[in-house]
Each structure stands twice: as C-alpha cells, then as structure tokens.
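Asks: sequence? don't have it. structure:
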C-alpha cells in the first residue's frame, strides 16, 4: 500500500517549544487520527506538512513528491480544513465558488452545490452571518469540491452538533473507500476517531509517542486498577504509565490479556483513546 504522506525526522525549534524528529505516515485508503494535548505540536506538524512555516530539519513527502519542491502540484490534489473558517465575512458561498474555481483545475460547481444543499447552507447569505458550525461545513464543502486525493483536517468537526458530525464522518468514510484517497484528521473529539480512524498517531511534547492501528489500541491496551498494597506487588516494567487516585492506582498496560494472566483477579478495563492520552500526559513512569 502506497503512503499518501511520509514524514521523516521533522523538526521545528521555537524558544519555548521544539518539535523533535517527528516521523509517521498516512497509508493510502486510510484515515489517520492525529491526537495530543493542546500545545503538543499537532498544528505545527500540519503547518510544516503544508509548507506554511519553515522547518528546521527532516523531510515531508506527499504522493511521493517533496512538499516544498512540488508544492503547487501537491496542493492541487489536497483539501484542507482548519479549526477556524478563513473566508472573509463579506463573501457569500457563491463567491467562494467563483474564487476557488480559478484556483483548482478540478473544481466541481455541481458537487459544491450538492454539499451546500446537504449541509443546508444558503448560497446568498453573508458568511459573517453564518454560525460557527455553518462556517465549518462551508469549509468542508469547499475542501471536497475539487475532488482531492487527500484531506488534511485540523479540528474540522469542532462546533458541529452530534447529528451533523455523524453525517460528516460518513462523508469522510466514503471518501477513503479506495486506496487513492486518505485523511489526516487532527481532533480533540476522540470518539470521532474511535469510530472512523484506521490508525492513531499520538504526539506529546513535540515527540511521537506511538503510531498504531486503532483496532490494536482498543483491543490490546487496558487500565489496571488496584489498591496501594496490590500496586506494590506489580512489576513496574509491565506498566506504561500510572497515577494515584482517591481509591488506589490506575495504570496503563499495552496487553491487557497478558496482564490478566500474570495477575489473576486484577481489575483490568478496556482503554479508550482518551484514557491512553490522559495517562501518558499525567501519569508517572
């Protein structure tokens, strides 16, 4: 399977933050969820992938092409949605179509119109009069209307109610039904990623913690819960992270079935992506 995005040892240095040797890939025909706490480096990584800021090291390839040398050719084939709409408030949806049809050779007016109808977006209403959710839906419609091969989404479902979010997620799932389309989806709504992602890439303090199959995470990771006495008997090499609670300890393990066999009678729950992130960020090791 060909990779749509290949990031290798990507670095960016700021006075108070460093992105350090970030490496991951987005396979064709997949949705990769990109997660991490605020300030972990998600948006910085996305801006580097899009060549919006200058990197200090590493390489980025999209469709096998260098993201700097072949920037125009690449951007013709990608759709991007950020967490805020950057369309001028005095424009209308019809104006956006007029502008973008001059930017993208594959712009499809009919498809854009279909999305406006599906999302219930008035073509002749000023964008400044749209709600936040309507602005986000307009950004998604605009990103999809030129038939991109790759979608890059930074909090693209933020501000949307659960019904509309579900509708959008179905569109993303339909988008990747062949190996010629992929999605890189940064989101704080990890429930959305648990529903549609094939892989999860977790970044923490500017470094990649893991890039794993979502099914492996959900099927294998677990939370060991025990009192202080039992916790002292646990081999700490079996634990990825742990923290003390009001009732004892909670610890993250990478193979809950193995831990069940090793510690019969122990309470081991399944771990959500939120659980995994929280223990990595707040837990001890």
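Replies: Arrived safely, thanks for sending. Everything numeric in this text was worked out from a predicted model, so none of it was measured.
Asks: for the rest of this, base every contact and every neighbour count on C-alpha atoms.
Replies: Noted.
Asks: so how far is residue 82 from the residue most central in space within the chain?
Replies: Residue closest to the mean C-alpha point of the chain, counted by C-alpha atoms, centre = their mean, is residue 186 at 2.3 Å. Distance, residue 186 to residue 82, by C-alpha to C-alpha, to the nearest Å: 9 Å.
Asks: and for these two, which residues touch both?
Replies: Jointly contacting residue 186 and residue 82 under the rule C-alpha atoms under 8 Å, 6 or more residues apart in numbering are 153-156.
Asks: could I get the residues you listed as TSV with distance to residue 248 and secondary structure?
Replies: Listed next are the shared contacts of residue 186 and residue 82 as TSV, based on distance: C-alpha to C-alpha, whole Å; DSSP: H, G, I helix; E, B strand; the rest coil:
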residue	distance to residue 248	secondary structure
153	39	strand
154	37	strand
155	35	coil
156	38	coil
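Asks: among those residues, which one lies nearest to residue 226?
Replies: For these, the residue nearest residue 226 by C-alpha to C-alpha is residue 155; the value is 35.7 Å.
Asks: the closest one contacts residue 184, doesn't it?
Replies: No. Residue 155 is beyond contact range of residue 184, at 10.7 Å (criterion: C-alpha atoms under 8 Å).
Asks: okay, the two: which has more neighbours?
Replies: A count of neighbours by other C-alpha atoms under 10 Å puts residue 184 above the other of residue 155 and residue 184, at 26 against 19.
Asks: show the contacting residues for residue 183.
Replies: Contacts of residue 183 by C-alpha under 8 Å, 6+ apart are 26, 30-32, 150-153, 172, 176.
Asks: helix/strand/coil for it?
Replies: With DSSP: H, G, I helix; E, B strand; the rest coil as the basis, residue 183 sits in strand.
Asks: tell me how far residue 203 lies from residue 150.
Replies: For residue 203 relative to residue 150 (C-alpha to C-alpha), the value is 21 Å.
Asks: just residue 261 next, same as before
Replies: Distance from residue 261 to residue 150, by C-alpha to C-alpha: 43 Å.
Asks: dropping in the other structure now:
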C-alpha cells in the first residue's frame, strides 16, 4: 500500500500556540478526516503540508517528495480548497477555466463544466455574485478538474445545503474509487466524516489525541448514563466530560473500563459528534484547573 501523504513528528511553535509531534499517514484510495475544535491546529497542519507555513521540526512526505522544492514542483498532483480560497470578483467560470488551463498541465475543461452543471452553478454569474455555497462548489470543481492524485480540503462543506453535501460525499467517494486517489479533509460536520472518512486524525489544542480507522475510534468509547445515586467515584475518575442533571448523569468512558461498572447502567454507542463534545468538556475542565 502506497502512502500519498506521510507526516512524521511534525511540530510548529508559535508564541501563543504549539503543534506537537503529529504523526499520521494517508494511503492511496482512502479518505482521511481531520477533526477537532476551533484552534486545535487543523488549518495550521494543512498549511504546513502545503508549504504555506514552515514546520519547526518533523517531516512531510507528499506524493513521495520530502523537500519543499520537490513538493512544489509536483504541485499539479494536489487539488486544494482552503477555507479562504477565492477567485477574482469579476471572473466568470469561463475565465477561470481559461486561466487554470494555462496553470495546470492536465486541466480538463469538460470535467470542470460538467461538475458545475452537476452542482447547479451558473457559469454566467461573476464569482463575487455567487452564493457562498456556489463559490464552494466552483472551488471544488476547479480543484478536481486538473486531475490531481490528492485532494486537500479545509471545511469543504461550509455553506453547502444537505443536498449539496450529499453530492460532495458522492463525488469524493467516486474520486478515490480507483484506489489511486486520496482525500484529506478538515471538517466540523462530523456526521459527514463518519460516513466517508476511512481514517481520522483528532487534534485538541495542538495535541494529536488519535490517529487510526474511524470505526476503531468510535468502538473505543461508549456513553454511560445513570441516576445520580449510581455516580460512583470510579465513574468520576475514569469518565470523560461528565454531565450531571437533576435526574442523572452521562459521561464518556473507554469500553475497556465498562466491566467494572454496575450492570444496571445504560451503555450507548457514541457518535463522532458526541465524542468531540465530551472530550471538549474534559479539556475545558482541565484548563479551568490550570
């Protein structure tokens, strides 16, 4: 199995923030989701992978290239949509297509306009006059139409309605279907990631909490619920993101710890969204203590 992206012990030091020793891989034919709260370091990580920011230490191997110069020379193999991706306000789709045809050797204008039609984006409307959702769709079409091996997307579903998000999911699944293309995407829409991401990187405040298969992460934890009289010291100590109510409590726990709990507690599978909320509560609690 060939990795299109390898990140090893990647760090970035700012005055107010540090990203600490991230290590993950993205093989051909798979989708890697990057999750975490705002300020976790997701965009910083993407910027370093794209050589838009310089790591303090660590290594990035992109499509086999380990140096900044060789990665930039091979940039045609990467399709990019960042949260701030924009084209000039007055450009229409035809102008964008003509310009990108001069930039990318493998530009496929027919594919670009087919995607715009599929996404219901009016090619006669200036970029500035398109809705936020239509701008995102156009950016995605442009990123895919030069036939890259790897798509790197930062919040690609932002501004998209449910129908368009479903189209995006279908598009990305089709993109990797041949087993030689891959997608790295950062998104807050965890329901979508749970559907399509084969692997996940989970960041909290610059720390890598998890890297591995999506289902492995979800299978690792469960939500435990019960009455306040069932809230033992073991649960308080081992639980993550404890919530208490007038009628009871809920908490996230590792499944390997469930055998020590009373049998009459309610045990439920955890969603990706719930997992992030519970871990977020633990981080907030730890910060309040610091």
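Replies: Sure, I can see it. Keep in mind the model is a prediction, meaning the values are calculated, not measured.
Asks: circling back to that earlier point, nearest to residue 120 of structure 1 among the contacts of residue 183 of structure 1?
Replies: Ranked by distance to residue 120 of structure 1 (C-alpha to C-alpha), these are led by residue 172 at 18.2 Å.
Asks: hang on, that closest one in a helix?
Replies: Yes. Under three-state DSSP, residue 172 of structure 1 falls within a helix.
Asks: before we move on, the earlier item: among the shared contacts of residue 186 and residue 82 of structure 1, which ones are buried?
Replies: Among these, those buried by neighbour count (16 or more other C-alpha atoms under 10 Å) are 153-156.
Asks: residue 119 of structure 2 contacts residue 164, correct?
Replies: Yes. Here residue 119 of structure 2 lies in contact with residue 164, judged by C-alpha under 8 Å, at a distance of 7.1 Å.
Asks: which residues do those two both contact?
Replies: Contact criterion C-alpha under 8 Å, 6+ apart; residues shared by residue 119 of structure 2 and residue 164: none found.
Asks: how about the strands in the stretch 151-290 of structure 2?
Replies: 182-186, 199-204, 207-213, 221-226, 240-244, 249-254, 266-269 (DSSP state E, counting those that start in this stretch).
Asks: deepest of the ones you listed, which one?
Replies: strand 182-186 (a mean of 25; mean count of other C-alpha atoms under 10 Å).
Asks: post-alignment, that one versus structure 1, mean distance?
Replies: Mean deviation of strand 182-186 of structure 2 relative to structure 1 after superposition (mean C-alpha distance after the TM-score superposition for structure 1): 0.6 Å.
Asks: give me the angle between that strand and strand 199-204.
Replies: 20 degrees (axes from the mean of the first three to the mean of the last three C-alpha atoms, to 10 degrees).
Asks: distance check, the most far-flung residue of structure 1 relative to its centre against residue 257 of structure 1.
Replies: The outermost residue of structure 1, judged against the average C-alpha position, is residue 229 (39.2 Å), by C-alpha atoms, centre = their mean. For residue 229 of structure 1, the distance to residue 257 of structure 1 equals 22 Å [C-alpha to C-alpha].
Asks: and stretch 209-219 of structure 1, how far from structure 2 on average?
Replies: For stretch 209-219 of structure 1, the mean deviation from structure 2 after alignment is 1.8 Å (mean C-alpha distance after the TM-score superposition for structure 1).
Asks: off-centre distance for that stretch?
Replies: Between the centre of stretch 209-219 of structure 1 and the centre of its host chain there is 14 Å, according to C-alpha atoms, centre = their mean, to the nearest Å.
Asks: then stretch 261-272 of structure 1?
Replies: Centre to centre, stretch against its chain (C-alpha atoms, centre = their mean), the figure for stretch 261-272 of structure 1 is 29 Å.
Asks: that one: end-to-end distance?
Replies: Taking C-alpha to C-alpha, stretch 261-272 of structure 1 runs 21 Å from one end to the other.
Asks: ok, residues contacting it?
Replies: 217-219, 221-226, 256, 260.
Asks: dump those to CSV, plus distance to residue 282 of structure 1.
Replies: Shown next, in CSV, are those (distance: C-alpha to C-alpha, whole Å):
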residue, distance to residue 282 of structure 1
217, 19
218, 20
219, 22
221, 17
222, 16
223, 14
224, 16
225, 16
226, 18
256, 20
260, 24
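Asks: closest one of those residues to residue 2 of structure 1?
Replies: Out of those, the member with the shortest distance to residue 2 of structure 1 (by C-alpha to C-alpha) is residue 217, at 22.9 Å.
Asks: so residue 59 of structure 2 sits in a strand?
Replies: Yes. Checked against three-state DSSP, residue 59 of structure 2 lies within a strand.
Asks: excluding chain neighbours, what is closest to it?
Replies: Excluding the flanking residues, the one nearest residue 59 of structure 2 by C-alpha to C-alpha, 6 or more residues apart in numbering is residue 8, at 5.2 Å.
Asks: can you check residue 124 of structure 2 too?
Replies: Leaving aside its chain neighbours, residue 124 of structure 2 sits nearest to residue 92 (6.0 Å; criterion: C-alpha to C-alpha, 6+ apart).
Asks: neighbours around the one you found, how many?
Replies: The number of residues near residue 92 of structure 2, taken as other C-alpha under 10 Å, comes to 19.
Asks: wait, what's in contact with it?
Replies: Applying C-alpha under 8 Å, 6+ apart, the residues contacting residue 92 of structure 2 are 123-127.
Asks: mind redoing it with 10 Å?
Replies: Contact analysis of residue 92 of structure 2 by C-alpha atoms under 10 Å, 6 or more residues apart in numbering lists 122-130.
Asks: cool, and residue 240 of structure 2?
Replies: Counted by C-alpha under 10 Å, 6+ apart, residue 240 of structure 2 has contacts 221, 223, 250-254, 275, 277-283.
Asks: got it, and residue 195 of structure 2?
Replies: 169, 214 are the contacts of residue 195 of structure 2 under C-alpha under 10 Å, 6+ apart.
Asks: and it, how far from residue 24 of structure 2?
Replies: 20 Å.
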